[in-house]
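Visitor: return atomic coordinates for the entry below.
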Amino acid sequence: MSTVPLASFERLLGDLTRILQASEGALVSHYSAETAPAEIRLRPLDWPIEPALTGPAAGIPVTHTNPKQPAAFHAGGDRADLNRIGQSGPGGKLNQNALCQDCPERMYPVRQFYQAGSIPVLVVYFAGSFYADEMRRDLSRTNRIGTDAEDELFERMLQSLAVRPTALHYQEFVACHFNPERSSPADWQRRARNCGKHLQHTIETRSIELVILSGPSAVMLLGKETAQKQVEQPGLFALTVSANRPPIPALVLRSASAVLALESRRKLARQQGQTQEYDHFKAQESRIKKQMLQSLQTALQRWL
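Guide: Down below sits the predicted model:
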């Protein structure tokens, strides 16, 4: 097998450089008029401030009705066609989010963006990617809210309250995957507004009586400030999903990924023998998990 001397490669590279620089409209000349990649100042994605929906009526007390009474939202249309909205129907009927054309820049729709439950409680979550360095696979056909670890954490919390994870409804918001490298805060805000109709559709047709918003989905729906306030001061609030409908009780929870990040930091501190940091992360993790459990217990008390 013949080999090419290194000197020959060096000459070829030198000739190629001169050709590119000398050619009219060459790539190098175009590049020289632009900012070099190494000089581009990157900044983290800033969350949109404005809510995607009408927003929560903060401070309005939530009154629980008798679970045997009719729900505030009544189903409309053919219920048979709405069975398992997130799956293809008879004859290969496309999913609701796959049929939506509101966001032409999407990469592809979430494969199973909705999973039906048996009690009128809807968990709204986001398992997609906001940052280029954390591209996540679509696990919606096998998992509920994200990765195996995220599902396991949320299931443990529900099971500690004697609630079957399969009893709840689940819906991903937003319901499509997008390229995070080409997405601005305004893009995410527009997508959330467009996707609000799918959430409203589920609430109405499934007679949902409680909405649990998790992490990024809460930020996109409520706006950054309101979502953060609801996390720091947990409790039920009245969420307005439509100007023509009465508010519905809702709860904001930290995302499972955020709690798992705390667990990882605690374990790392222990491995590195950082006693002070370990104690800090352990106390913080314990406080947050206890708070989440108490919030879930209060919100789900009608079905416990």
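Visitor: going by C-alpha atoms from here, please, whenever you check contacts or count neighbours.
Guide: Fine.
Visitor: which residue ranges of the stretch 151-300 of the chain form helices?
Guide: 185-205, 216-222, 224-232, 256-271, 275-299 (DSSP state H, counting those that start in this stretch).
Visitor: report all helices and strands that the first one contacts.
Guide: In this case it means helix 185-205. On a contact count with 3 or more C-alpha pairs under 8 Å, 6 or more residues apart in numbering; DSSP states H and E, helix 185-205 meets helix 216-222.
Visitor: same question, the last one
Guide: Contact here means 3+ C-alpha pairs under 8 Å, 6+ apart; on that basis helix 275-299 packs against strand 248-253, helix 256-271.
Visitor: what about 10 Å?
Guide: If you count contacts as 3 or more C-alpha pairs under 10 Å, 6 or more residues apart in numbering; DSSP states H and E, helix 275-299 packs onto helix 148-160, strand 210-214, helix 224-232, strand 248-253, helix 256-271.
Visitor: would you do the same for the sequence below? I want to compare the two.
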Amino acid sequence: MDQKSILERFSDILTEAKFLIQNKSVSVYRFQEEQDPNDYGFPWKSKVPESIEIQKKQQKENQRKNKDLVNFSCTLCQGKLSGVRQFLHKGRKPILVLHYSGATSPKEKPFTKTKPNQIFKDKLTENSWGEIVGKVFGFSFEELFYQEYPACTFSHTDSKDTDWQQRVENCKFHVKDTVEEYGIKSIIILGSSAKLLFGGEKAKDLLGKQISWDLSGLSVPILITRSPEALVFLGEKAKKTDSESNLFQYGKEKQELEESFISHLSTLKPYL
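Guide: Next up is the predicted model:
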């Protein structure tokens, strides 16, 4: 077939196609198991950008859904190694406990949570804290909110005091977010978190005291107290001693520490 014949044939096909299209008589070849093209739906979506308000609302919703992982994507601090796993434990009582399971000095060993819903480093600490909370409030310690402060891990061998001060200052952002979202009425700051925030000497002076804490314009009452790990430490020392006098001394110190915990936490009852 020469070129002229091909063009004539093509012209005839176009003429026939025009007639079939005008009369809606175009048949589509398909296999028996295939769906009829007329049964397909083609949803339409506008390409007009969403309003800023809608975008912010969606972003807020995504942040709420990914609350447990927000510290992993946080970029507020330099030198960050990783976010602390399970950094937020959601309770039902409006009191937030700030603590830190990471290492802050060369003497400490790095720690990583490995169990679901783990709050403290070990079961002994949880049991000791649980007994105190139970005596004071009459409910499980898991009823309170807990948050790692700071919420990430850093080098415990290379970090300076000024580095930690900047990190806890930056991390107020996440604390404020938790306070606002869950209606927190008071905050307990334990051990190492208090030391990082105020420094060792000032944290010691503030033990058992309630003060107001400014979170970027939001004032929240806070209570500084020791970490329940101190109770575990005294208990372990008592087990290892062979001296009755030392055993008595450790027992006395532990009892005094328990009484101080009870006294401190009792001041928070009005917030429940």
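Visitor: returning to that earlier point: out of the helices of the stretch 151-300 of the first structure, nearest to Gly55 of the first structure?
Guide: Closest of the helices of the stretch 151-300 of the first structure to Gly55 of the first structure is helix 216-222, at 5.6 Å (criterion: C-alpha to C-alpha).
Visitor: residue range for the closest one in the second structure?
Guide: Mapping helix 216-222 of the first structure onto the second structure (TM-score structural alignment) gives residues 192-198.
Visitor: next, the buried residues of that stretch.
Guide: By neighbour count on 16 or more other C-alpha atoms under 10 Å, the buried set for stretch 192-198 of the second structure is Ser192, Ser193, Ala194, Lys195, Leu196, Leu197, Phe198.
Visitor: what's near enough to touch the first one?
Guide: Shown here is Ser192 of the second structure, whose contacts under the criterion C-alpha atoms under 10 Å, 6 or more residues apart in numbering are 98-104, 149, 198-200, 203, 226-227.
Visitor: for those, which one is nearest Gln63 of the second structure?
Guide: Set against Gln63 of the second structure, the nearest of the contacts of Ser192 of the second structure by C-alpha to C-alpha is Tyr149 (18.8 Å).
Visitor: what does that closest one align to in the first structure?
Guide: Aligned counterpart of Tyr149 of the second structure in the first structure: Phe173 (TM-score structural alignment).
Visitor: likewise for Gly91 of the second structure?
Guide: With TM-score structural alignment as the criterion, Gly91 of the second structure lines up with Gly117 in the first structure.
Visitor: what's the answer for His264 of the second structure, then?
Guide: Counting by TM-score structural alignment, His264 of the second structure corresponds to Ser295 in the first structure.
Visitor: number of nearby residues for Met107 of the first structure?
Guide: Neighbourhood size, Met107 of the first structure [other C-alpha atoms under 10 Å]: 11.
Visitor: so it versus Asn97 of the first structure, what's the distance?
Guide: Note on Met107 of the first structure: its distance to Asn97 of the first structure, by C-alpha to C-alpha, to the nearest Å, is 12 Å.
Visitor: shared neighbours of those two, anything?
Guide: Residues touching both Met107 of the first structure and Asn97 (C-alpha under 10 Å, 6+ apart): Cys176.
Visitor: thinking again about what came up before, the match of Gly91 of the second structure contacts Thr202, doesn't it?
Guide: No: Gly117 of the first structure lies out of contact with Thr202 (C-alpha atoms under 10 Å); the separation is 11.7 Å.
Visitor: settle it for me: which of these two has more neighbours?
Guide: Neighbours were counted for Gly117 of the first structure and for Thr202 using other C-alpha under 10 Å; Thr202 has more, 20 against 17.
Visitor: and the equivalent of the more buried one over in the second structure, what does it touch?
Guide: For Thr202 of the first structure, the aligned residue in the second structure is Thr178 (criterion: TM-score structural alignment). For Thr178 of the second structure, the contacting residues are Lys67, Leu88, Lys90, Leu96, Phe145, Tyr146, Gln147, Lys172, Ile184, by C-alpha under 10 Å, 6+ apart.
Visitor: ok, average deviation of the match of helix 216-222 of the first structure from the first structure?
Guide: Average distance, stretch 192-198 of the second structure versus aligned residues of the first structure after superposition (mean C-alpha distance after the TM-score superposition for the first structure): 1.6 Å.
Visitor: and stretch 132-147 of the second structure, end to end?
Guide: 19 Å.
Visitor: chain center to that stretch: distance?
Guide: Centroid separation between stretch 132-147 of the second structure and its chain, computed with C-alpha atoms, centre = their mean, to the nearest Å, is 19 Å.
Visitor: ok, back up a step: Throw the contacts of Thr178 of the second structure into JSON lines and include distance to Gln3 of the second structure and neighbour count, thanks.
Guide: Formatted as JSON lines, the contacts of Thr178 of the second structure follow (distance: C-alpha to C-alpha, whole Å; neighbours: other C-alpha atoms under 10 Å):
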{"residue": "Lys67", "distance to Gln3 of the second structure": "70", "neighbour count": "16"}
{"residue": "Leu88", "distance to Gln3 of the second structure": "77", "neighbour count": "26"}
{"residue": "Lys90", "distance to Gln3 of the second structure": "79", "neighbour count": "18"}
{"residue": "Leu96", "distance to Gln3 of the second structure": "85", "neighbour count": "27"}
{"residue": "Phe145", "distance to Gln3 of the second structure": "83", "neighbour count": "23"}
{"residue": "Tyr146", "distance to Gln3 of the second structure": "83", "neighbour count": "26"}
{"residue": "Gln147", "distance to Gln3 of the second structure": "80", "neighbour count": "22"}
{"residue": "Lys172", "distance to Gln3 of the second structure": "80", "neighbour count": "17"}
{"residue": "Ile184", "distance to Gln3 of the second structure": "84", "neighbour count": "22"}
